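Chemist: here is a sequence together with a model predicted from it:
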Amino acid sequence: MTEQESAPGGTVTSAVAQELLRRLAARRWSIGTAESLTGGLLASAIVEIPGSSQWMRGGVVAYDTAVKRTVLAVDAALLEEHGAVHPDVARQMASGIRRVLALGDEEALVGISTTGIAGPASPDGQPVGTVHVAVSTPERVAVASHVFDGDRTAIRAQAVLAALDLAVAELA
């Protein structure tokens, strides 16, 4: 897969985002994103699709660890012990965005999160390219961990595609 195909707005990413929106529409479920290393690219990939406004509630770019803790309610002890790049952080971010985007008593029904290290260096010794994505639904929370190759742009694009792929799988 070329960088263009996997980049937000690329053919593969757009096709997966379209499929995600079809599955959300079939269930009449809303969605929100909580992003760290992708910095809004995941939300952008979703809202590029015409009609996404029916299902997309919004997103939070929690690039700073303090935002993960204060806005998304990621456990402070987890962050202290493992740092921001951990599967359980992704899990809590995905669940947290559902609460953050609640309208009245109704949470967003799907939360997708990304956290990882896009490089060029790693602040905590984990390999550059380490990415954790999660999807939270009323049924369960799923997490997938990856180590992607490439430069910063390629890693971020692969993280977006991995998050969309996981969401599509969870809504099968």
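Modeler: That came through fine. Numbers count the residues shown, from 1 in each chain.
Chemist: use CA for all of it now, contacts and neighbours both
Modeler: Fine.
Chemist: and the strands in the chain?
Modeler: For the chain, the strands defined by DSSP state E cover 31-35, 56-61, 110-116, 130-136, 141-147.
Chemist: let's bring in a second model and compare:
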Amino acid sequence: MRYRINFDKTINQLVPYYLGGRRLILYLQALIRPLQQANESFVEYAKETRIEAAMTSQIIKFEWYLNRKFSKYFVNGGRIVIKNSEQPGTPIWHESANIAQSDNMLVHTESEATEPHQLILYRSDEQTDESSVSFFVATPRIDTKLISESKYIAMLKYVIDKYRLANKTYIIKYES
């Protein structure tokens, strides 16, 4: 990575040859250790920030990011999966279809007093949790010794809300 500094090599290069010695080099390296730890934490921060900056709401990238971020909490491995919702029923009639009216199954005719062009795509008993949202996030069971379920859900919702599109809705479901 571009921000990593090799402090051991730097100290060896900066100490004059006539002052060198194994004990002096080790002593200077010990003095520089706090700077080395600060550099390591900055390199980790830069790496995470670069990944976050490259994130989009594309499903394949978003799944990878969520699994990378939350895999330490999963029991028996597992993966977070984002699935599109399934709409029940079948579209029966579209205005732009070039089908003769006699061949098309219309939900209503113009002589009826209902709202024009209202489609009934499903019955109310066919409505499910998955069909009422844009997508759902299936997550494996978590280790409650590491994190509580409410904290995990709050963290997961925060990350999803950060990257999802504004008009999309979702639910989180645990896989069995």
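Modeler: Cool, the structure landed. Given the structure is predicted, the values throughout are model-derived calculations rather than measurements.
Chemist: TM-score of the superposed pair?
Modeler: Here the TM-score for the pair of chains, by TM-score structural alignment, normalised by the length of the first structure, is 0.23; 75 aligned residues with a Cα RMSD of 5.5 Å.
Chemist: how about the strands of the first structure in a markdown table, adding distance to residue 168 of the first structure and mean neighbour count?
Modeler: As requested, these are exported to a markdown table (distance: least, Cα to Cα, whole Å; neighbours: other Cα atoms under 10 Å):
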| stretch | distance to residue 168 of the first structure | mean neighbour count |
| --- | --- | --- |
| strand 31-35 | 12 | 31 |
| strand 56-61 | 15 | 20 |
| strand 110-116 | 11 | 31 |
| strand 130-136 | 10 | 28 |
| strand 141-147 | 12 | 17 |
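Chemist: for these, which one sits closest to residue 79 of the first structure?
Modeler: Minimum separation from residue 79 of the first structure across the strands of the first structure (Cα to Cα) falls at strand 110-116, 12.2 Å.
Chemist: picking up where we left off before, output the strands of the first structure in TSV; the columns should cover distance to residue 77 of the first structure.
Modeler: Below are those laid out as TSV (distance: least, Cα to Cα, whole Å):
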stretch	distance to residue 77 of the first structure
strand 31-35	20
strand 56-61	21
strand 110-116	17
strand 130-136	19
strand 141-147	20
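Chemist: looking at these, spot the one closest to residue 41 of the first structure.
Modeler: For residue 41 of the first structure, the closest of the strands of the first structure is strand 31-35, at 8.3 Å, according to Cα to Cα.
Chemist: and the angle for the closest one with strand 56-61?
Modeler: Inter-element angle recorded for strand 31-35 of the first structure and strand 56-61: 10 degrees (by axes from the mean of the first three to the mean of the last three Cα atoms, to 10 degrees).
Chemist: which other helices and strands contact strand 31-35 of the first structure?
Modeler: Secondary-structure packing of strand 31-35 of the first structure (3 or more Cα pairs under 8 Å, 6 or more residues apart in numbering; DSSP states H and E): helix 41-47, strand 56-61, helix 87-100, strand 110-116.
Chemist: please name the nearest non-neighbouring residue to residue 132 of the first structure.
Modeler: Of all residues not flanking residue 132 of the first structure in the chain, residue 145 sits nearest, at 4.4 Å (Cα to Cα, 6 or more residues apart in numbering).
Chemist: coming back round to it: residue 23 of the first structure is nearest to which of the helices and strands packed on strand 31-35 of the first structure?
Modeler: Taking Cα to Cα, strand 110-116 is the member of these nearest to residue 23 of the first structure, at 11.3 Å.
Chemist: helices and strands around the closest one, which ones?
Modeler: Checked by 3+ Cα pairs under 8 Å, 6+ apart, strand 110-116 of the first structure has strand 31-35, helix 87-100, strand 130-136, helix 152-170 packed alongside it.
Chemist: ok, and which of those has the densest surroundings?
Modeler: Mean neighbour count (mean count of other Cα atoms under 10 Å) peaks for strand 31-35 among these, with a mean of 31.
Chemist: who does the helix ranked longest in the second structure touch, helix- and strand-wise?
Modeler: In terms of residue count, the longest helix belonging to the second structure (DSSP state H) is helix 22-54. When contacts are defined as 3+ Cα pairs under 8 Å, 6+ apart, helix 22-54 of the second structure packs onto helix 7-14.
Chemist: count of neighbours near the closest residue to residue 135 of the second structure other than its chain neighbours?
Modeler: Spatial nearest neighbour of residue 135 of the second structure, chain neighbours left out: residue 84 (4.4 Å); criterion: Cα to Cα, 6+ apart. When neighbours are defined as other Cα atoms under 10 Å, residue 84 of the second structure has 14 of them.
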